[in-house]
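J.: model this:
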Amino acid sequence: MEEKNISMSKTYDPKSFEDRIYKWWEEKKFFTPKVDKNKKPYTIIMPPPNITGQLHLGHALDNTLQDVLIRTKRMQGYSTLWLPGQDHASIATEVKVENELLKVGLKKKEMGREAFLEKVWEWTDKYRNTIRNQLKRVGVSADFTRECFTMDENLNKAVKTVFVKLYEEGLIYQGNRITNWCPNCQTALSDAEIEYKESAGHFWHINYPVKDSDEFVEIATTRPETLLGDTAVAVNPEDERYKHLIGKTLILPLVGREIPVVADDYVDKEFGTGCVKITPAHDPNDYLVGKRHNLPEISVMTLDGKIVEGYGKYSGMDRYDARKEMIKDLEEAGLLVKVKDHTHNVSTHDRCGKVIEPMISKQWYVKMEELAKPAIEAVRNGDTEFVPQRFDKIYFNWMENIQDWCISRQLWWGHRIPVWYCKDCGELTVSVEDATKCCKCGSTNIEQDNDVLDTWFSSALWPFSTLGWPEKTPDLEYFYPTDVLVTGYDIIFFWVARMIFSSINNMGETPFKHVLIHGLVRDAEGRKMSKSLGNGVDPLEVIDTYGADALRFMLITGNAPGNDIRFKMEKVEAARNFANKIWNASRFVMMNLDEELLNKYKECTNYSLADKWILDRFNRLTKEVTENIEKFDLGIAAQKIYDFMWTEFCDWYIELVKPVFWGEDEEAKGVAYNVLKKVLVGGLQLLHPFMPYITEEIYSHLNCEYESIAISKWPEFTEDLVDENAEKEMNLIIEAIKSLRNVRAEMNVPPSKKAKVSIYTVDEKEAFEKGIIYLEKLGSASEVEFVSSKDDAPENSVTAVTSGAELYMPLLDLIDLEKELERLNKEKDKLQSEIDRVEKKLSNERFVSKAPEAVVAEEKAKGEKYKEMYKAVVERLEALQK
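T.: Model prediction:
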């Protein structure tokens, strides 16, 4: 047959079409849905990446998972909205911009708030554009016409509206409480911004004198500089060693202040010395102890981590310089008992890397108990479900033990707190609109709070603020609530929980039905990727080398919800090889399709066995893949498509129908062409959500019904196409072909040397009759005949034993008899091993009693099949040895 001239390139080169295709998708607005009451909506709001950094593999995984879901639903006829956006990331962005400005000699405080914020907006515009383009490189089919930013005007209004609402409900208050404080950035931090780093430190054991006594109380501390703020020493009330000291007074070393010994269950009798110094202003646990015992709270550090005035030579010293000096003085005073090495986790700011200092400061807080209750109930009753379900334990643990949320940050970049202080009467004006006068006395002598809100406060509103809330927009009415949130397991409580309680409080319902949790992308050795290890991988570099489809497919295959995955370049190469296989197979199909015969026999259903088999297999695949995607088993779905396209379609069906191409039967050709195109297009459609670029490029050359594969109709399972008989018969033929090939390969007989094949079968003659054409083409059979008994098998022939038949080839004149005997003995041993394995399994009472009946029955059937095959091999050995 002559090769047709086709416009598709001979070689698979993703660089030649990926950018072009994405631009075309955007021009056609395929990803921009309309509010359509005749369609069901399906919504995903993209977790907003911070504007501070480049796209990393975690982003690539997160967005590929979302893209698979959204592309599938789009093809299933939903009005799909995948709304993208970015987070302003207050602290991280402020630190980055501040450092950049310092390089050119500009200091934030000297510039002033307005000038500094202008620079931040310049940075923001640049990096938002970078992130947007990077996401497009990965192939995300998001609607960038609706893109949002947490600092957009309408989102800012949503933030202020929620603040005012919670304030008026009595759920937001201002108070002096202990917070995580970064002396370097000089702002309060949330738990989400704390990173625990293992550090080699010390336990300093210090004696505290008991007043009017020669007795001492020995405490151990990792932060001796906080001693200056001690207001008590606590012991466990059940600790016999110290019961006599409870209520007595100690003299605080270096300071001389008198402090009490208090009894508190917080103290672990077995840890350290059993005596704990209590510094309520500089330790969160001590703060709670202090509240229980009405202890004074003495702050001994400035906001930049220096010792405050009133402490002699230590005043003005950096906290760590003061530590050294105090240790020296304690030693000289004879109060330093010993120093022990101690490795412990140190709380650091995840952005600047500096050690945080717990400090009491005046901040804004959200009361969480009342907000948490309906959010807990929403997950308990299934309104929102975690996938996998085990992650709801993390959610419940955090929500049921939740503390009030510190929402103020001492920064310039972010949502400024909508509170104005009256300098005349001291009243607070809390307003969505910028206040111009005091709400109480009418004075215009007012000043807005300088602080901004925690970044998580605005991102907690993300599912509905992005859709236009607090306005009642058509998008909000149609696309809310959303369907699924896809995110990593590391921010369940920081972000997911806050979105749930914020949405219930403001929208009256949960923001999403499902939360699909994925793991981290680790390196090939299972290590977390980090700058310090130098094991990070730039996804854009991978795309430049292998294409976006290969990266996406690598990240999806083998991925199970909630589990970490390992990034291996050889897996990316394997994914690219798969793309190449699909490309070459598609070119072969295009070179052989005859449009005239395609159209002439479009309705003809006179299918061959191979046609029926591949239609049945594709039909089953459609059902399985659709079900897997619905259950969020995307890795399994991808693997099934891979197996089908590579093995069943490319390696088998295309080879099985080649004889039809070379034949003279016009109808058989026309039918085969239609089946070939139907299955190829269907396979591409199932693969499209995973590998969008290559599938679109191939689809565009196939003269299909839809303008783009992205908006084509998702294949549907059809009960009428289920053909168990065709599957069974074709599997027998494929097994026979494999057996013939194996025998020939073991004997080093080239495929070009054909041989007559004689078949003995009891029950499957009809199937093998249908398969003669395939045995001749793919089994190198010069002709095929059937024998009525094993005794009629040709003399001096070798045997291929399958589950449905014995096949004989007169090859002994071509090969060594000893080698054939050796091969059959190996086959006999292999079958005996399988028989032993099955019998061992079936003799295991636990297996038989606990396994499903179908599984046990399947094992029994396997055992019988192996025994029949074993018997046939033994008989063949006996025949050859006569």
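
J.: rest of the way, CA atoms for contacts and neighbours
T.: Will do.

J.: immediately after the lengthiest strand in the chain, which helix or strand?
T.: Using DSSP state E to define each element, the chain has its longest strand at strand 194-209. The first helix or strand that comes after strand 194-209 along the chain, using DSSP states H and E, is strand 216-221.

J.: so how far is that next one off the chain centroid?
T.: With Cα atoms, centre = their mean, to the nearest Å as the basis, strand 216-221 stands 47 Å off its chain's centre.

J.: Buried residues in it, which are they?
T.: Neighbour-count burial for strand 216-221 flags V217, E218, I219, A220, T221 (criterion: 16 or more other Cα atoms under 10 Å).

J.: Who are the packing partners of that strand?
T.: Secondary-structure packing of strand 216-221 (3 or more Cα pairs under 8 Å, 6 or more residues apart in numbering; DSSP states H and E): strand 194-209, strand 275-278.

J.: can you rerun that using 6 Å?
T.: Secondary-structure packing of strand 216-221 (3 or more Cα pairs under 6 Å, 6 or more residues apart in numbering; DSSP states H and E): strand 194-209.

J.: angle of the strand it packs on against strand 216-221?
T.: Here the directions of strand 194-209 and strand 216-221 differ by 170 degrees (axes from the mean of the first three to the mean of the last three Cα atoms, to 10 degrees).

J.: who does strand 194-209 touch, helix- and strand-wise?
T.: Checking 3+ Cα pairs under 6 Å, 6+ apart, strand 194-209 ends up next to strand 216-221, strand 336-349.

J.: One more sequence to fold, the one below, so I can look at both together:
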Amino acid sequence: MSNSDITISKSFEPSTIEAYWGPEWEKRGYARTTLDPRRPNFAIQLPPPNVTGTLHMGHAFNQTIMDGLARYHRMRGDNTLWVPGMDHAGIATQIIVERQLDAQNQSRQALGQKRFIERVHQWKKESSSTITRQIRRLGASTDWSREYFTMDEGMSRAVIDVFVRLYQQGLIYRGKRLVNWDPELGTAISDLEVVSEEEDGNLWYIRYPLSDGSGYITLATTRPETMLGDVAVMVHPQDERYTALIGKTLTLPLVGRKIPIITDDYVEPKFGTGVVKVTPAHDFNDYKVGKRHGLAQIIVLTSDAKINNNAPVVYRGLDRYDARKRIVSDLAALGLLESIKPHRLVVPRGDRTRSIIEPMLTDQWFVAMSRPAPEGTFHPGQSITQTSLDVVRRGQIKFVPENWTTTYYQWLENIQDWCISRQLWWGHQIPAWYTDDGQVFVAHSEADALAQARAQAYNGELKRDKDVLDTWFSSALVPFSSLGWPKLTLELEHFLPSAVLVTGFDIIFFWVARMVMMTTHFTDKVPFHTVYVHGLVRDAEGQKMSKSRGNTLDPIDIIDGIDLETLVNKRLTGLMNPKQAALIEQKTRETFPSGIPAYGTDALRFTMASIATLGRNVNFDLARCEGYRNFCNKLWNATRFVLLKCEGYDCGIVAYPGDFRSIDTLNFSPADRWLVSLLQRVEVNIEQGFSDYRFDNIASAIYKFIWDEYCDWYIELAKVQLEIGTPTQQRSTRRTLLTVLEIILRLAHPLIPFITEALWQKVAPLIGQYPVGTASGNASIMMQSYPLSASERIDEQAEAWIAELKAIVNACRNLRSQIKLEPATRVRLVAGVNVTRLREFSPYVRALARLSEVEVLEDKAELDKQAFGAPVALVGTIKMALKVEINITTERKRLTQKISHIANELAKCNAKLQNKNFLARAPAAIVDQEQKRLSDFQSMLITLNNQLGRLSS
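T.: Here you go, the predicted model:
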């Protein structure tokens, strides 16, 4: 074995390592799952990103967590499956392709549905790999051989099967209901896709004349254009102002239709005039009122929010807001517009288009949320909503953090029937066919539908429903459809339920609850045992990342680096507001004057892990990336040192078959035993961290052990042992250096996979993991076992020994700091009177405290004499003094100035604590803090006065 086989480059270059090992892992198939019935099973679903997507900080955050879990369980020996997939994202994808067509002066209507779908597939083929390439850059160890697309043949077959079964069970129905309608998209959208925002608006006060000519009644509305569809006005039954008018009729202005005055408890008497117009076809609350009172439903808007033929001729074809202006003008001309007053109102907008949503009465398909399931299903007599609540209440699914359980309950307990049809061209077309006379046949195929029609004596042609399914309908099936359902596959047997779902809180309703509904209904299993809900990634100041704020960060830019001008241009792309663009450019140039350096994937991942607390939001700061890039450098340099000191030497390890170096003669020092003992405790903490999904605790434990204990303490102690130890002690030290380093790399691998793989490849041959140059299938850290604690290796005596040594070294360092010694200056230390312990410690103390000599004195009087006038420290029963030539006059001056400063601070503390107002008003914690400061200053004064007194004697 030669040096060239083992040595590593002088500097850590993440890009080189990532470029090699990412593709190499995939080529070797290390992430492919096993189906061994003797092993535990661990499965996790990658929340399928939209085909339109690109990687953002939220992806980097949750994929760090998911990959950490997958790598950990794979190393634990579990059958591990991380399922990757891509969602067809119906609305988002159609918007993108339509905008591309618009830029080419084309439209989907001109293309026709068939050619438009072909265009979408072409675009998908060109761009869908973008996000998967980015996911790979993060080191995601998914089983790419199982990647699915929600429009794939197998997934589509499952979607159709579920729809047909639910229809046959009476749990899917078609009906005319009021839905959220996006006029720009021309489709119904979910309540969850509506963003309600408070905006400035108006209240228009309009006079509705009584039909008998006896006067009028005034009402206030925020949407005058919908009055064309009014069918009644209503007042509160106990509002005495209008008691005499109840039951009378009004003549609807501009329309001439007679409408009744009714009463309903829904009316808020203090709002406006206490009179409310009723438009059941264009308002959700009015729809409910209309149902209660049996009122007509008059639709006055088209699908693109123009006035339709149910309105007077003069308004037909006008856009809703043009119609509003015309209606208000006409009312004013007739003397029926009493006043207009400013009013703050909540405006519903589509989250994709930002278009104002219209409540629209349309024919749609719905899943019945509260209807009992029929006999022959897994939960007869119970609704899918109730089943979804029960599995959480019984503890079959738990939320982490637990508070999200309440959110889940609240939504399901107030759920409405789920509108699953969308008036789009891109998506799973609804498997329903219609006869000319309106009969509907739901079937797996047109042939099946025709067979049903023929059985009903219908011999004509059938037309398929043009609508497609809500994207979340197919996504809800992913836990089982991605594993081969409806076939009874081995994957379903092993990996349903999956172990955990890692997701943001923003899709608990969209996705999580619906997966629970569908999976429990069709498989009688829960989709996952745990839902780990992480927060949103915000910037360092806690602000939400958004393009309009100019504070977005692309994780790939953090990994690869980006120059300032490119970053500025990237942030300004697409911004139309010049003032906003100028502010964003200025902020970017101030924040990143040199652009963003390349931190590498491992530094980014470790940063994400370190902030993965169980709170709602996490603040991302690039300064942390800088710190964890330094951490990677520290680990790299520590490994270089270990290889330098161990390669070619007897390390007390059988390196590979045929090498029989002795391991019988080992003599581990207290330092060796302490490191191994501490390692056991760290392993316990890390295992607990994985169990609790506390990646912040895992990252902290790994960081502290590697940086503080292994690098800053043990390596320095090992240098002493390698220099002055016996051959047996040196062999033991090398063994400890190597074996603990190899364990460290395995411990850290789930969080920082690239650097640990690269270093393990150099360390593993020296400890016999595999011979250098072999092509072994297990020649990767990914395929090694994850370290677990061995309690019998905990050595409290060695830990106490090191704790005392650390205290002495730190005391010496503090003494050096007190007298401002330069690091290169070496001075003599005199210490006593615990001779045995001091002689054990002295070689280490001399090296770590940069001393020229450690003189151990048995005689206390001699020690006091030697220590006279020198900086002194006391650690337990051990007294230490640095022997350094000092200028007594200068030192007296320094001590006098310091005593004066401390005395002033002491006086301030005393004044505060004697101030009755301060004691009465200040929180108890602040008072306690001042009392502690007082005590500390008093102790410091005693020490400083003693030092000054010795110099003055």
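
J.: picking that back up, nearest to H88 of structure 1, out of the helices and strands packed on strand 194-209 of structure 1?
T.: Across those, H88 of structure 1 has its closest neighbour in strand 336-349 (17.7 Å, Cα to Cα).

J.: Average offset of that closest one relative to structure 2?
T.: Once fitted to structure 2, strand 336-349 of structure 1 is off its aligned match by 2.4 Å on average (mean Cα distance after the TM-score superposition for structure 1).

J.: circling back: now the longest strand of structure 1: buried residues?
T.: The neighbour-count check on strand 194-209 of structure 1 (16+ other Cα under 10 Å) flags I194, E195, H202, F203, W204, H205, I206, N207, Y208, P209 as buried.

J.: I'd say the last one and F216 touch.
T.: Meaning P209 of structure 1. Yes: shown here, P209 of structure 1 and F216 form a contact pair, counting by Cα atoms under 6 Å, at 4.4 Å.

J.: All the helices of the stretch 701-850 of structure 2, in order from the start?
T.: Listed in chain order, the helices of the stretch 701-850 of structure 2 (DSSP state H, counting those that start in this stretch) span 715-724, 727-748, 753-763, 796-818, 835-848.

J.: relative to helix 835-848, how tilted is the shortest one?
T.: Using the same axes, to 10 degrees, the inter-axis angle of helix 715-724 of structure 2 relative to helix 835-848 is 100 degrees.

J.: what's helix 715-724 of structure 2 aligned against in structure 1?
T.: Aligning helix 715-724 of structure 2 against structure 1 (TM-score structural alignment) gives residues 654-663.

J.: Adding distance to A234 of structure 1, write the buried residues of strand 194-209 of structure 1 out as CSV.
T.: Formatted as CSV, the buried residues of strand 194-209 of structure 1 follow (distance: Cα to Cα, whole Å):
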residue, distance to A234 of structure 1
I194, 27
E195, 28
H202, 21
F203, 18
W204, 17
H205, 15
I206, 14
N207, 14
Y208, 12
P209, 14
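
J.: Return the member of the residues you listed nearest to L117 of structure 1.
T.: Closest to L117 of structure 1 out of the buried residues of strand 194-209 of structure 1 is I194 (25.1 Å), distances taken as Cα to Cα.

J.: So what does the closest one match up with in structure 2?
T.: Here I194 of structure 1 is matched to V194 in structure 2, going by TM-score structural alignment.

J.: D549 of structure 1 now?
T.: By TM-score structural alignment, D549 of structure 1 lines up with D602 in structure 2.

J.: so which strand or helix has its match?
T.: Taking DSSP H and E as the criterion, the element that holds D602 of structure 2 is helix 601-610.

J.: Packing partners of that helix?
T.: On a contact count with 3+ Cα pairs under 6 Å, 6+ apart, helix 601-610 of structure 2 meets helix 622-646, helix 695-703.

J.: How far does stretch 323-342 of structure 2 stretch from one end to the other?
T.: End-to-end span of stretch 323-342 of structure 2 (Cα to Cα, to the nearest Å): 20 Å.

J.: what does it rub up against?
T.: The contact list for stretch 323-342 of structure 2, computed with Cα atoms under 6 Å, 6 or more residues apart in numbering, reads G201, N202, L203, W204, Y205, I206, R207, P224, E225.

J.: Quick check: closest non-adjacent residue to the corresponding residue of structure 2 for K373 of structure 1.
T.: Mapped onto structure 2 by TM-score structural alignment, K373 of structure 1 lines up with Q386. Nearest-residue entry for Q386 of structure 2: S370, 7.7 Å, with adjacent residues in sequence omitted and distances by Cα to Cα, 6 or more residues apart in numbering.

J.: in a strand, that's where that neighbour is, yeah?
T.: No: with DSSP: H, G, I helix; E, B strand; the rest coil as the criterion, S370 of structure 2 is coil rather than part of a strand.

J.: Please verify my assumption that it contacts S383.
T.: Yes: in this structure S370 of structure 2 lies within contact range of S383 using Cα under 6 Å: 5.1 Å.

J.: still on that earlier bit, how about a markdown table for the contacts of stretch 323-342 of structure 2, with distance to L101 of structure 2 added?
T.: As requested, these are exported to a markdown table (distance: Cα to Cα, whole Å):
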| residue | distance to L101 of structure 2 |
| --- | --- |
| G201 | 35 |
| N202 | 37 |
| L203 | 40 |
| W204 | 40 |
| Y205 | 44 |
| I206 | 44 |
| R207 | 47 |
| P224 | 35 |
| E225 | 33 |
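
J.: Determine which two of the residues you listed are furthest apart.
T.: Using Cα to Cα, the pair of the contacts of stretch 323-342 of structure 2 lying farthest apart is G201 and R207, separated by 19.7 Å.

J.: Show the contacting residues for the match of D549 of structure 1.
T.: Here D602 of structure 2 is in contact with I752 (Cα under 6 Å, 6+ apart).

J.: mind redoing it with 8 Å?
T.: Contacts for D602 of structure 2 (Cα atoms under 8 Å, 6 or more residues apart in numbering) come out as P14, R629, C632, L751, I752, P753, F754, I755.

J.: most surrounded residue in the residues you listed?
T.: With neighbours defined as other Cα atoms under 10 Å, the most crowded of the contacts of D602 of structure 2 is L751; it has 30 neighbours.
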